[in-house]
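>>> prediction below, plus the sequence it came from.
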Amino acid sequence: MDKNKASMTLVSITAILLLLCGAFFTMGGIVNTRSTIPSGLYWKVDKPLGIGKTVVFCPPNRPEFQEALNRGTIGPGNCPDGFDSMMLIVAAKFKNRVTINADGVYVNNVLYPNSKPLAHDRDGHPMALPTIENYELKEDEILLMSNIDEDAFDGRYFGLIDVEQVDSVIKPVLQW
């Protein structure tokens, strides 16, 4: 009888955990295990795009994203063009001035931390480097960067993104 009770308790706990997980994802929860932002649980929030905000976006169908997919830098997923969504930080937006060159990414003439591009990826493939010189972002453009991973595939390699690519602003619930 005790064995049967323990088994029923375990089944009940498992069912409750599955329901909670399902509710978390259905209501806007996201689990991040990538290195571009801290790993953890995130929640979609109804906040405007702003400098320093973390966003989830679907990469546009451009050659640099196709190449990243082919190399395994980004994965296949449910975005309209077959890419997995990505999570990065808004580094620049409307009216900010951006320079991207071999020295790094500058926003309003200030070097963004850990933004010096690598000449080659981890497998030795050459990395594309967009060159942008003192460009003022238009209302529909943003620059997305990692704030923790100097090897991240971010704006230093793919340049600017249209704000329409952004799915949502997210905030951390629990990080590890």
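Sure, I can see it. Numbers count the residues shown, from 1 in each chain.
>>> can we go C-alpha only for contacts and neighbour counts from here?
Will do.
>>> next one: the lengthiest helix in the chain to chain centre, how far?
Longest helix in the chain by number of residues (criterion: DSSP state H): helix 2-26. Centre-to-centre, helix 2-26 and its host chain are 32 Å apart (Cα atoms, centre = their mean, to the nearest Å).
>>> list the buried residues for it?
By 16 or more other Cα atoms under 10 Å, the buried positions in helix 2-26 come out as Phe24.
>>> for stretch 67-86, same thing?
Ala68, Leu69, Ile74, Gly75, Cys79, Gly82, Phe83, Asp84, Ser85, Met86.
>>> picking up where we left off before, so after the longest helix of the chain, what's the next helix or strand?
Sequence-wise, the next helix or strand downstream of helix 2-26 (DSSP states H and E) is strand 29-32.
>>> Met86 and Pro126, how far apart?
Per Cα to Cα, to the nearest Å, Met86 is found 22 Å from Pro126.
>>> and if you look at Thr33?
26 Å.
>>> now for the strand or helix carrying Arg156, which elements pack on it?
Per DSSP H and E, Arg156 falls inside helix 155-158. With contacts defined as 3 or more Cα pairs under 8 Å, 6 or more residues apart in numbering; DSSP states H and E, helix 155-158 has these neighbours: helix 63-71, strand 141-145.
>>> comparison target below:
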Amino acid sequence: MSIPRPIVAAVGMLAIVVVGSEVAGLHLNHTASYPRGLWIETSGSDDRLPYVLACADHVADFETYKERGYLPWGMACSGTAPLLKRIWARPGDSWSVTPEGVVVNGELVSNTRPLEYDSAGRQLIPATGGTVPPGHVLLLSDYSPRSLDGRYFGTMPITQVLKEVKPLWTE
């Protein structure tokens, strides 16, 4: 019995991504936070709002987010995949969550209006905001209005940021 070519191709691509992630700094984004596809590690870009991969396993409601399926399975972050977000605020920046969305240093970030309920009807509780403390960052997605990000879990230690990435091949 021969294996169909699409299956061989899919397994081959998966092997490239798994091996490539260790060798070439590749990351397969399969969430809706930013375009799905391959992202590649970069260092020291001049982007004011860099894309980063970060572990959410130290945020207060991590277990709840994991149980509800908001965090995809992975190996890097206590059984979940890293989040793909942008750093929108750094130490000393002010931020708040309003009914219209997250405001950073007086500017509204698009697509960050907090939702009251998830798609299963479970209540979502937004963070309150404040000043980003030393050693922390605020991670948000301005791409997806349904993203799990700082609008719900607040700031996180910069040590949770694994690497900076940029799109390589996305939908």
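Great, that's in hand. Because the structure is a prediction, the values reported are computed rather than measured.
>>> please work out the TM-score for the two chains.
Scored by TM-score structural alignment, normalised by the length of structure 2, the superposition of the two chains gives a TM-score of 0.82; 162 aligned residues with a Cα RMSD of 2.5 Å.
>>> returning to what we had before: of the buried residues of stretch 67-86 of structure 1, closest to Asp149 of structure 1?
Lowest distance from Asp149 of structure 1 to these (Cα to Cα) belongs to Met86, with 13.8 Å.
>>> counterpart of that closest one over in structure 2?
Met86 of structure 1 maps onto Leu83 in structure 2, with residues paired by TM-score structural alignment.
>>> for that match, list the residues it contacts.
Contact analysis of Leu83 of structure 2 by Cα atoms under 8 Å, 6 or more residues apart in numbering lists Val52, Leu53, Ala54, Cys55, Ala56, Leu71.
>>> could you dump the residues you listed into CSV and include secondary structure and distance to Asp93 of structure 2?
Shown next, in CSV, are the contacts of Leu83 of structure 2 (DSSP: H, G, I helix; E, B strand; the rest coil; distance: Cα to Cα, whole Å):
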residue, secondary structure, distance to Asp93 of structure 2
Val52, strand, 18
Leu53, strand, 21
Ala54, strand, 20
Cys55, coil, 21
Ala56, coil, 21
Leu71, coil, 27
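>>> and Leu53 of structure 2, what pairs with it in structure 1?
In structure 1, Leu53 of structure 2 lands on Val56 (TM-score structural alignment).
>>> got a list of what that match touches?
Ser85, Met86, Met87, Leu88, Val166, Asp167, Ser168, Val169, Ile170.
>>> if we go to 7 Å?
Contacts of Val56 of structure 1 were listed using Cα atoms under 7 Å, 6 or more residues apart in numbering, and they are Ser85, Met86, Met87, Leu88, Val166, Asp167, Ser168, Val169.
>>> distance check, the first one against Gly77 of structure 1.
When you say that, I think you mean Ser85 of structure 1. Plainly put, Ser85 of structure 1 is 7 Å away from Gly77 of structure 1 if you go by Cα to Cα.
>>> which one in structure 2 is aligned with Glu139 of structure 1?
Looks like Glu139 of structure 1 aligns to Pro134 there (TM-score structural alignment).
>>> how far out from the middle of the chain is stretch 67-75 of structure 1?
Taking the mean of its C-alpha atoms, stretch 67-75 of structure 1 sits 14 Å from the chain's own mean (Cα atoms, centre = their mean).
>>> what span of structure 2 lines up against that stretch?
With TM-score structural alignment as the criterion, stretch 67-75 of structure 1 aligns to 64-72.
>>> what's next to the matching stretch, contact-wise?
Contacts of stretch 64-72 of structure 2 (Cα under 7 Å, 6+ apart): Thr80, Ala81, Leu148.
>>> please name the nearest non-neighbouring residue to the second one.
Counting by Cα to Cα, 6 or more residues apart in numbering, Ala81 of structure 2 lies nearest to Gly74, which is 3.9 Å off, once chain neighbours are set aside.
>>> surely that neighbour meets Asp57?
No. Gly74 of structure 2 is not in contact with Asp57 according to Cα atoms under 7 Å; the separation is 11.6 Å.
>>> and the strands in structure 2?
Here structure 2 has its strands, by DSSP state E, at 26-29, 37-42, 51-54, 73-77, 80, 83-89, 94-98, 101-104, 107-108, 129-131, 136-140, 156-157, 161-170.
>>> returning to what we had before: chain neighbours aside, what residue packs nearest to the match of Leu53 of structure 2?
Leaving aside its sequence neighbours, Val56 of structure 1 sits nearest to Met87 (Cα to Cα, 6+ apart; 4.6 Å).
>>> over to Leu118 of structure 1?
Met127 (6.9 Å).
>>> what's near enough to touch the one you found?
Leu118, Ala119, His120, Asp121.
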